[in-house]
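Trainee: sequence plus predicted model, see below.
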Amino acid sequence: MHTEDVLAAVGSGVWQWDAATEEIAVDALAAHLLGLQDGAGTYRTAAVRACLHAADYVSVSAEVELAAAEGTVAEQLVRVVGPDGSVRRTLRARIAPRPEGRINGTLHEVPVGGNRPGRPPRDWRRAREAFLLDAGRALAEADSTQEVLRVASTLSMPGFSPDGLAVYGVDSDRLSVIGHHGQEVIDPSILDMPLSADYPAAVVARTGQAVYLPTPRSYAERFPATWPLVRPYGRVSWSYLPLTVAGTTIGAWMAAFREPVEFTPDERAVLTTVARMLGQALARAGQHDSERALSDGLQHTMLPARKPDVTGMAVAARYVPTGGGLQVGGDWYDVIDLPSGRTAIVIGDVQGHDVRAAGIMGQLRIALRAYAAEGHGPDAVLSRASRFLAGLGRTSADARFATCLYAEVDPLTGTLEMVRAGHPEPAVRLGDGTTILRRTAVGLPLGIEPDADYPTTRMVLEPGEVLLLCTDGLIETGGHDLDTGWSRLSRALTAGPAGDLEVLADSLVEAVHGPASHQTTGPLADRREDDMALVLLRRDPDGPTCAVPVRRTMLTISQDDPGQIRAARADIRALLHDWSSPDQVESAVLLVSEAVTNVLVHTDGDAVLLAQVTGMPGTRRLHVDVGDRSDEMPHPRDPGEMASSGRGLLLMEELADAWGVDPRGDGKATWFELYEAVPPAGDGD
């Protein structure tokens, strides 16, 4: 006698569900029970759906999917309805998976109004859905393995919360615990084992099928070798589920319970859903952990191996990554010992925030070190670096450019020869705390024009002054542009403690990015808009500190860049930011503009501006010196009403407290002085 005949004799029909083709095959009795008029045969799932109550069809199709995923047997009560929606009969559907991927089952009629196992109350279903939504959100937000494990340890499932959890990871042919909760001490043989071990988690990792052990007896019978290791923990039910990502089992998840759990279809559905989310979260976290390790490795190898040091000067440096993606970018700094005994300070920014930008940055840093070690001057070093970077781009899509500032420092005299390739200008905090931008000549960013020239600017760092070099990540963040960003940074540099450069460096980063643990390397806890680098250099006093405060700035205005006159005016305003007479400040700005313009119009050379403020507030003196290489001396004259020039010396005579023209061996210098005028005290009105 065939099996179908035996089942028919006891009133059970047979059906077979093929999820791949969306077809259901039924025998004659199953067709009768379902109300299929055409009798035995193969039907589309839509035809069977029409015979069942809508809610019951959703439940039984979910059970079919669960049985296919886990290889487990399940039962479900379903209601057969007529064309008018009325319930005709209730069937018990038994679901059993087959090796070939199909789902076999039986249908048997049960008395109407009987118990409906596997149909949890509606409130429980809502609680389950709320739990799964919350668990999914928490696991999606976890960005590290430890955070995922922390979330997993706090999962409280509705009606059957686990008391102990363990997450296992597969590594080659071994299975090891990567996190656990609820048991302080675990037997070493359970912590790490061969994948072939006769242990539930190992079986799950090998087969990809869940293992449910509802009672201690079921555990002892199925896994007698490991039962003595598990018994001391006092649990009575266990579930072991595979952690699967893209069809690959990456580990197993164990949930143990002190209260008995039957592992009904609804309970297994919750556990299976959590296991899927947990597997995806662990895969994402593992990728993030790998990215962080790669980021740390890149930063460790690309930043200077030793703490920056310049003899006779104090140096502090910081690199802060973005915190996003691989947390690497193209910003870097370096301090290079030169064959001449001097020191070069380099800071730069390669276009982009990805691994390729970081790789190009490493190559460019090595190239700059090599060119500097050959003894080339600053301009030649950047010219060669630009040619090198331009050669790295095999195609236009590969081409990257970089901004860079290279400064050669003579610590004995405080002289810096500076070359700038499209990089933000340096800033100087003067001895009395005033901060000004040091206007320097600029060339094209590296890599744009292989044969580009880079003009050199010479400046002197006086004892006690602090030089700031930085990338644009320290300036243009938080919605700031270049101007407002510099204003914010200047205030922070002025207010910071210049006596300790390490503290000052931290205060600058905090002023821009907010409080954080600012390290030279390593990712920050909070996300940054852009990575950034900064270097602070202070010339230590080489003798007794002068009792009279001095502010000084020097600037070269070239014939081919008259726009630097604006920079000269800005420097004078910065020097006189706290001058008591606003009218004198405007007079100084006007006289500087006239003196520099006179050089550019009437000579063929550049104008060299040197401005210096000395004395105590209220009695200070401004001395401005504008030099050129022409021997022709200027003479006062009457320009007439319609003349466009000839008023410079007349303005000097009218506005300056003292002025003059001094011949020099290689040209002349026009100078003027202003003495701070203290406004008269108010009359009390």
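Mentor: Happy to help now that I have it. Numbering: from 1, shown residues only.

Trainee: from now on I want contacts and neighbour counts done on CA atoms only, so please keep to that.
Mentor: Noted.

Trainee: can you pull the contacts of residue 261?
Mentor: When contacts are counted by C-alpha atoms under 8 Å, 6 or more residues apart in numbering, residue 261 touches 160, 214, 237.

Trainee: most neighbours of all these, which one?
Mentor: When neighbours are counted by other C-alpha atoms under 10 Å, residue 237 leads the contacts of residue 261 with 23 neighbours.

Trainee: from residue 616, how far out is the nearest residue to that one once chain neighbours are set aside?
Mentor: Of all residues not flanking residue 237 in the chain, residue 214 sits nearest, at 4.5 Å (C-alpha to C-alpha, 6 or more residues apart in numbering). Going from residue 214 to residue 616 by C-alpha to C-alpha, to the nearest Å gives 87 Å.

Trainee: then this one, side by side with the first:
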Amino acid sequence: MRTGEPLPSVGDVLAALATGLWHWDTAAGLVTVDAEAARLLGLPAEPVTLTEDQTRTRLHPADWNEITGVVPMAVSEGTLAEVRIRIMDEHGDVVRIVRSRSKPSFDPERQAYELIGTLQEVTEPVPGSVAARSAVTGDWRRSREAFLLDAGRALAEARSTEEVLRVAAGLSMPGFSPDGLAVFGVEGDRLTVIGHHGYPTGDGGPFSYMPLSTDYPAAEVVRTGRAVYLSSPEHYRARYPVTWPLARQLGRHSWAFLPLIVGGHTMGAWLAAFSYPVAFTPDERAVLTTVARMLAQALSRAGAAESERELTEGLQRSMLPTLIREIPGLDVAARYIPTGGGLQVGGDWYDMIPLPSGRFALVIGDVQGHDVRAAGLMGQLRIALRAYAAEGHRPDAVLTRASRFLHGITHDEELTDLRFATCLYVEADPATGMLEIARAGHPDPAIRMADGTVMMRPTAGGLPLGIDPDADYPTTRFALEPGETMTMCTDGLIETGGHDMESGWRRVRAILEDYDANHEDGLESLADALVQGVHGPSSHHTTGPLADRREDDIALLLLCRPGDGCGCGDTVAVRPRVRRTLLSVAQDEPERIAEARRHLRELLHDWASAEQVDSAALLVSEMVTNVLVHTDTDALLLAEVIGERRGGRRLRVEVADAGDDLPHKRRPGELASSGRGLMLIELLADAWGVDPRGEGKSIWFELYEPGGSPDGGVSGAPSRT
């Protein structure tokens, strides 16, 4: 080309290389080919669009099946799809062999694959015919360069030893291709078979675990680091008479044994065997040597990655507990998904601890960071928590001691990388379902009720562990009702995928609400659904595709009290459905009044009357405010929805406090700022009352959902007081 002339188009370049382009959209069922690809398919050399059936008639049936099998695998592994295809004429005879390489993608909305790739003719040698191979000598260098480029890219993308071997078995060398491959490794003074292709299945038979001193080509290659080429059976028999009887049984005619060298060290040998004579010209030896170098690098990378994964899995297994599955009255499931960086370990963890009282403690937490130090601190903190819990301390005392412990080991004068940890500690009574929770800067748990309603459960909390050695951690007590499931997780489950806490919670809530509680796998299937909703398919404690790239660790704990609607697989006697929320508002927490209104609205998300929902939120705000204004005590809000929706339901709201003065109605003046609370309750509620208690009192009201009986399908509804 002269300087300044425009570059040729991609189509012109591909045409000059005798390479055709094709596009396949499985949703439309159409295959579009350019002129060169049409020629390779045995059609007139002009662009054309074919149906899948028309395309399939040009291909060998076995090759079409291989294409449909390789494409999904390439998508799942993120690699190229490479297939050798035999082109058939109208009489069913093979007219040529082409190589197809494409980058497939999958559209989940259309549930379809889309492929854009190339077709290039592959010249196959006729066994025993040197002339047939020499006929393509003019294209040798061009084909060799294209082959080595493709082979290098494919081997570089292989992520495991198994995938490296599969790629090596599929390599189509220009002008000569082996039909038998074997990769040998070294263990001590023995030769091992890492993998093979084109030979009878098994572990390598007599060639496996062979002493390196054996008079066998692969052993010699490992000893010397030099390749061995055997172009004929006579050559093999003359040079290696001892092992020739073993090789003769496999029916090959030519062999190439090449060293696999990485960093100047021979890590093994590669065997390429041919069922026809090969002369092993300098060009052919150059190709084989280059492939052997790339294969050695790929195997080295894959081996290092597999060793890292094995180390990661061992570290995870040593740090993660084994859940106690058989707990009468409770069911538990857990998941841990590591981050994709480094060793794939981090600071997230969960634990289950038997307590001296016969109860159980469930712990979930997150040490700051995603590195080895975070994992080490997590292990130390987990052991400390188990020790404090085993001593019989209450949840608040356990977290206080754990915070002091973490502060002590991270605030050393020589350390500049200070760490903290969030934690949620739950003490559960299997007999009653009563839970006592202490929280250290961790996300609140969520409750999935028996009717599928999902609500965040507010709990009292303190600072993350390790910040203040004298921090207090108030506790929250409530009962997990039959049929309810509590979800506890680290922020990785919520914030992954570009979500913040609010949008991520909406995503998790939607998964919990859409879950089929009658699934045969019970709570385990719900745990899988939550993880899959964020990242895709997973296993219990996670390796493989799911662990390839994570934004943050994920720890997940599910606690279910068996009953109708929880998904545990067990049921209890039919009883009226109860949907309940409990919230305390301290004197110094007036901002939680807005939170109380929000949670009441969540509780009534499917209530038939929006006007009644507004009335209930207004009354709750009035009742809680009155406690904070007219007493020196905290307010405890209990709201329950009782009954089935189709039969009408009853909302009962109680606000209790420790004050002794009973409220009474007043007639405020027009400009008065208080005194309207009981008047509003009397005006808006279907029933209400004030109940004195041993210490303090409670004021309550009820609303009846339109469309059902006044008691919401539950007998004994109290009358207006």
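Mentor: Received the coordinates, thanks. A quick note: this is a predicted structure, and the numbers were derived from the prediction, not measured.

Trainee: picking that back up, which one of the contacts of residue 261 of structure 1 is nearest to residue 388 of structure 1?
Mentor: Using C-alpha to C-alpha, residue 160 comes nearest to residue 388 of structure 1 of these, at 65.1 Å.

Trainee: name the nearest residue to that closest one, ignoring sequence neighbours.
Mentor: That would be residue 261: by C-alpha to C-alpha, 6+ apart, it lies 7.0 Å from residue 160 of structure 1.

Trainee: assign that neighbour to helix, strand or coil.
Mentor: coil (DSSP: H, G, I helix; E, B strand; the rest coil).

Trainee: need the counterpart of it in structure 2.
Mentor: Mapped onto structure 2 by TM-score structural alignment, residue 261 of structure 1 lines up with residue 278.

Trainee: next one: residue 331 of structure 1
Mentor: Using TM-score structural alignment as the criterion, residue 331 of structure 1 maps onto residue 348 of structure 2.

Trainee: I figured that match was touching residue 367, is that so?
Mentor: Yes - in this structure, residue 348 of structure 2 is within contact of residue 367 by C-alpha atoms under 8 Å, at 6.1 Å.

Trainee: and for those two, which residues touch both?
Mentor: 375, 378.

Trainee: these two: which is more packed in?
Mentor: Neighbour totals were compared for residue 348 of structure 2 and residue 367, and residue 348 leads with 33 against 25 (other C-alpha under 10 Å).

Trainee: can you pull the contacts of the more buried one?
Mentor: Residue 348 of structure 2 sits next to 336, 364, 365, 366, 367, 375, 378, 490, 553, 554, 555 when contact means C-alpha under 8 Å, 6+ apart.

Trainee: same thing but 7 Å
Mentor: Contact analysis of residue 348 of structure 2 by C-alpha atoms under 7 Å, 6 or more residues apart in numbering lists 365, 366, 367, 553, 554, 555.

Trainee: in structure 1, which of the residues you listed remain in contact?
Mentor: Cross-checking those against structure 1 gives 365, 366, 367, 553, 554, 555 as conserved contacts, using both residues aligned by TM-score structural alignment, their matches' C-alpha atoms under 7 Å.

Trainee: please pull up the equivalent of the fifth one in structure 1.
Mentor: If I follow you right, that is residue 554 of structure 2. Counting by TM-score structural alignment, residue 554 of structure 2 lines up with residue 532 in structure 1.

Trainee: residue contacts, the nearest residue in space to its match that is not next to it in sequence?
Mentor: Counting by C-alpha to C-alpha, 6+ apart, residue 473 is the residue found nearest to residue 532 of structure 1 once chain neighbours are left out, at 4.5 Å. If a contact means C-alpha under 7 Å, 6+ apart, then residue 473 of structure 1 has 530, 531, 532 as its contacts.

Trainee: surely residue 473 of structure 1 is in a strand?
Mentor: No - Residue 473 of structure 1 is assigned helix when assessed by three-state DSSP, not a strand.

Trainee: aligned partner of it in structure 2?
Mentor: Aligned counterpart of residue 473 of structure 1 in structure 2: residue 492 (TM-score structural alignment).

Trainee: ok, residue 344 of structure 2 - contacts?
Mentor: For residue 344 of structure 2, the contact set (C-alpha under 7 Å, 6+ apart) comprises 312, 338.

Trainee: could you redo the last one with a cut-off of 10 Å?
Mentor: Residue 344 of structure 2 makes contacts with 308-309, 311-313, 315-316, 337-338, 370-372, 375, 543, 547-550, 552-553, as judged by C-alpha atoms under 10 Å, 6 or more residues apart in numbering.

Trainee: out of those residues, which end up buried?
Mentor: By neighbour count, with 16 or more other C-alpha atoms under 10 Å, those hold 309, 312-313, 316, 337-338, 370-371, 375, 543, 547, 550, 552-553 as buried.

Trainee: narrow these to those in helices?
Mentor: Mapping those onto helices (DSSP state H) picks out 309, 312, 313, 316, 375.

Trainee: and the aligned partner of the second one in structure 1, what does it touch?
Mentor: For residue 312 of structure 2, the equivalent position in structure 1 is taken to be residue 295, counting by TM-score structural alignment. Residues counted as contacts of residue 295 of structure 1 (C-alpha under 10 Å, 6+ apart) are 289, 321, 323, 325-329, 355, 358, 521-523.
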